[in-house]
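Enquirer: attaching a predicted model along with its sequence, questions to come.
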Amino acid sequence: MNPKTIFIAESLPGSGKSTKFIEALPTLMHTSKIVYAMPTNALIRELELNIKINAGISPIVITSETVDHVTAHLEKVLAANKQPLIMVTHEALRLVDPRLLEGWELVVDEVPSVSDCKTHPFDSTSYLGSLANYLTIGPDKKASLNPEHIALVETMIRAKDTSALSKPALEVLQAMLTPKCSVEVEAQSTKGKRLVRIVSYRDFLPAFSYANSVHVLANNVQDTLLGVHAKYQGWEFEPSEFTPMFDGYGKRVELHPFLTGRYSKTQSMMQRNGDSAEAWDDEVQLAAWLRGVIAMIGDEESLAFMHEWVKFKFDANVTKLPIDSRGINGYQDRRIAICLQHGNVSPDIALSLHTLSEMLGVPVAEIRKAIEFERFYESTLQAIARTSLRDRDNLEPVTLFVQNMDMAKYLQGMLGRLAIISTELLMTPWEKQQSEKKKAKAIIQAEAVSMFQSEGIDRQTIAAKLNIPYHQVRRWTAKLQRAV
């Protein structure tokens, strides 16, 4: 076996991955010491109770709810090497000295979120007043913290509640002191704005490297950014012993997609007049679709997952939940969900992908694909699993309103033969109105093509008559036959 191996239990949410691991604990703990890592404190509380009830074991829980200094306490417990089962968050696992995991088995529930690319726009005055004195910007736009200001910056960050600096400025300075983090500053725009980008990667591979074995329990590991990074760093994937036997949820699912084409904020905010609204408006295309959704739902209790820009006024029977829904339980009586997550990488974030590529040794295209998979497909699958879908005793059909036809087909493939796609509410994207400049260009292009293809006029003459560059005419007519 390759020592750089990640054992993966890949199966749908609610299929029993955690349950199978917990059932194996009494036997495992005779010969192994285990660190069990989860994304949130809430999930740790839930699974701690599960372990106590079903396995008769009392794990050591080390979180911000149980101790004051999580990392220091965890390192002390790992070094003592006496506790058979420790439960921690993903973040605590990342921050601990990885060498202390030697001799421990590592079980990671859900794929950790590993990339965090943020952007902060500063106007010229706020940038000069908050950051300019502390940073030096290189030709590659990368910022470095002036050595003489390091101690001062550390003091300001510790005193953040009383600091005169804004929260974004403090966040940028904090990033300057954080390993595997790059701060990049764009040139000032014509509008006097200066974009500051924070590019960071939370690296779990050092922890994986020292552990005796690593098991990740998740719906999908290999298509995530963690999985892609591990693959490019020489790690291999093998099935985990905690992979459950699962033949699907066993209930009928009706999928109602919104758009025939690509789902995005820009398209969702499109108006009938062909303009994309800058702020939410009840006349945008998504609002029109949601009115149909609400009419279909009626007064039935439902869940909705959406970004802040969606300002649609739902009735009280629709409960809004966070986009990252992992570990959110208590809604398994709901059989309806509206999923409006989007995974598109914004132009500002796209500027950061090259730096992330340098950090990870992974091509930009692979990084973009992994990020979009996590934000769009994986996020949506996790969201629908908050409903009664995963309740084996509830056989009522589930209704899911999803972003587009691509998502509907993806979920149908995951959920199996009992999932059907309804096109009752399906909408064709409202078209963006062509600008006057584009219209004029299209008219000239059509005229050039007609002169070449129908009248047999040569390209040089067409260019002169229409007052356009010769190469433009050549490109427009490259694959056309000139009339004789």
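Expert: Perfect, I can see it now. As the structure is a prediction and not an experimental result, all values here were calculated from the model.

Enquirer: use CA for all of it now, contacts and neighbours both
Expert: Fine.

Enquirer: end to end on stretch 451-461, go ahead and measure it.
Expert: End-to-end distance of stretch 451-461 (CA to CA, to the nearest Å): 10 Å.

Enquirer: same question but for stretch 32-44, I mixed them up
Expert: Start-to-end, stretch 32-44 (CA to CA) is 20 Å.

Enquirer: buried sites along that stretch?
Expert: 33-41, 43-44 (16 or more other CA atoms under 10 Å).

Enquirer: could you dump the residues you listed to JSON lines with secondary structure and distance to residue 260?
Expert: Conversion of the buried residues of stretch 32-44 to JSON lines gives the following (DSSP: H, G, I helix; E, B strand; the rest coil; distance: CA to CA, whole Å):
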{"residue": "33", "secondary structure": "coil", "distance to residue 260": "51"}
{"residue": "34", "secondary structure": "strand", "distance to residue 260": "47"}
{"residue": "35", "secondary structure": "strand", "distance to residue 260": "45"}
{"residue": "36", "secondary structure": "strand", "distance to residue 260": "42"}
{"residue": "37", "secondary structure": "strand", "distance to residue 260": "39"}
{"residue": "38", "secondary structure": "strand", "distance to residue 260": "36"}
{"residue": "39", "secondary structure": "coil", "distance to residue 260": "34"}
{"residue": "40", "secondary structure": "coil", "distance to residue 260": "36"}
{"residue": "41", "secondary structure": "helix", "distance to residue 260": "39"}
{"residue": "43", "secondary structure": "helix", "distance to residue 260": "36"}
{"residue": "44", "secondary structure": "helix", "distance to residue 260": "40"}
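
Enquirer: presented hereafter is structure B, for comparison with structure A:
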Amino acid sequence: MKTINISIAPPGAGKTEALLSKLPALLDAGKRIILALPTLVLSDSIARRACEAGVTYRTIDQRCGEAVVLTLEKALREKADSFIICTQESIRKVQHKLFSGWVLVVDELPKVVDYPDYGLKPMELERVLHFTDELDGQLWIKDDLKEAVREQVSTNRADARGTACSTLGRSAAHIFRLLLSKIDVFIDQPQPDSVRHIRAVEEFTDWWEIFSSAIECHVLAASIQNSEFEVFATVHGFHFKRSEFTPEGNPINSVVTIFPVVQTGQKFSKGMMLAPHGDKRLIDIVLKNILERTMSLPLLFANKWANLQFTRDVEYIPKDCRGLNNYTHATEAIVLFGGNPSPSDSNGIKYLSAKYGKDFEEAFITTRFLEPSLQAVTRTAVRCYDNTKDLHFYVQDHRVVDYLRSTYFPDATVDWSLASTVPIKRDGRKLDEKTEEEVKRLISLGTSTCQIQRETGVSRPKITKMKKMHKAA
């Protein structure tokens, strides 16, 4: 078993500060540390804070130009710098053995799997099938054309750098790279418009080689439970222990109210939100209803498909908001992005489940939907432990509610009144097991029928009937 040291704390709780505070002593003791960050924005922030703390560092990332990988490899090999700041993308490209002798710190969970899916029209599909054989729904490079495929990919990369001209499309180039890496690539049957989907499950296995090569590795994160990172680390023989960079626990003292958008038992989805209701999309109706309740300038997080980036009276923020620390003035957050697996993703999840004998769907939802929602709401004043203002989070559905309450907001109040304004028909007479248990619990506490309906979305007649049964029992 190999060890990954984990620093778990809420966003803004001081994980990076704990690292920076310990750096001088660690560097004086002769340790060499490389810090890998998910975004350039976060890289700039850490570099600035290291400078303020008087820590000498060197930044190596994509802004160094074409030679970023060679520069990083040279720095790791020569060990002239004791503290290097780079991106997660950069370290995946260097020779893994060069991490020997280095302490690796990864800020935020790295991406360990992807589910590429390309719908190819006949012309581009013909280009791919010219170099491949199709057998039982899978693609294989023709033996006598492997060198030609490598040349095609090489030319495409040179084209991206502006040093050559390639006629190979981006999708086809990635498909060829996957095949050359001996990753299973699947091809679906033609659709009515002759488009065929080519898909794969791309595991970033180099992470496990990198973690094994470093003399010590740490991951700083808000949570790893049920994430893709946790599942893949486990199947690759790693276990976890508490990192020395874990900050002292500071409970969240803010008074938080969570307003789900859709009623309990329903799942927020792209299809649901883009469905027309009269001359508007459902997501427009939802946002309008939310904005009628807000009392400040709220933060708004949404997918690109929602096309809400030009919404007035909000501060629009991209879904990937890690490292953004300049919104602590906000007391309200609206989270309207999805993260359910597509049909292609579901096929990939089944593939992984068959390969490893584990269920990967929960990990997918946690990584693509739940944890990003946590990251979003914690851009607000909740990061300030002296905050005295009430906070309102408008979130997608009961899954996000449960995740927030199970991580850092166990005392949050849940208000279902907003969900009742969303024009989605729900049979309040039929309950799933979880909702039924919640209604029974509230009844046992003597909660009013009105309050139970508000918190659960269950119809009043159903609650009244359950109260009578409870009393009779």
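Expert: Sure thing, it's come through. Keep in mind the model is a prediction, meaning the values are calculated, not measured.

Enquirer: superposed, what's their TM-score?
Expert: Remark: TM-score between the superposed chains equals 0.81 [TM-score structural alignment, normalised by the length of the second structure]; 416 aligned residues with a CA RMSD of 2.5 Å.

Enquirer: the aligned partner of residue 104 of the second structure in the first structure and residue 216 of the first structure, how far apart?
Expert: Residue 104 of the second structure maps onto residue 106 in the first structure when the alignment is built from TM-score structural alignment. Applying CA to CA, the value for residue 106 of the first structure to residue 216 of the first structure is 8 Å.

Enquirer: for the stretch 1-150 of the second structure, which segments count as helices?
Expert: 15-28, 40-52, 68-78, 88-91, 122-131, 146-160 (DSSP state H, counting those that start in this stretch).

Enquirer: could you do the stretch 151-300 of the first structure as well?
Expert: 167-176, 205-210, 225-232, 265-268, 285-297.

Enquirer: the match of residue 104 of the second structure: neighbouring residues, count only.
Expert: 24 (other CA atoms under 10 Å).

Enquirer: what about residue 376 of the first structure, how many neighbours?
Expert: So residue 376 of the first structure, with other CA under 10 Å, has 21 neighbours.

Enquirer: what helix or strand does residue 357 of the first structure sit in?
Expert: For residue 357 of the first structure, the host element (DSSP states H and E) is helix 353-360.

Enquirer: show me which positions of that helix end up buried.
Expert: Quick answer for helix 353-360 of the first structure (16+ other CA under 10 Å): 353-357, 359-360.

Enquirer: what angle separates the helix or strand following that helix from helix 225-232?
Expert: Sequence-wise, the next helix or strand downstream of helix 353-360 of the first structure (DSSP H and E) is helix 364-372. Angle, helix 364-372 of the first structure to helix 225-232, by axes from the mean of the first three to the mean of the last three CA atoms, to 10 degrees: 150 degrees.

Enquirer: highest mean neighbour count out of the helices of the stretch 151-300 of the first structure?
Expert: Counting by mean count of other CA atoms under 10 Å, helix 225-232 has the highest mean neighbour count of the helices of the stretch 151-300 of the first structure, with a mean of 21.

Enquirer: how big is the offset of that one relative to the second structure?
Expert: Here the mean offset of helix 225-232 of the first structure against the second structure after fitting is 1.2 Å, by mean CA distance after the TM-score superposition for the first structure.

Enquirer: which residues sit against that helix?
Expert: Identification of contacts with helix 225-232 of the first structure by CA atoms under 8 Å, 6 or more residues apart in numbering yields 111-115, 205, 221-222, 236, 360-362, 366-367, 370-371, 374.

Enquirer: just stretch 73-87 of the first structure next, same as before
Expert: 29, 32-38, 44, 48, 59-62, 67, 92, 96-97, 100-101.

Enquirer: out of the helices of the stretch 151-300 of the first structure, nearest to residue 384 of the first structure?
Expert: Ranking the helices of the stretch 151-300 of the first structure by proximity to residue 384 of the first structure (CA to CA) places helix 285-297 first, at 15.9 Å.
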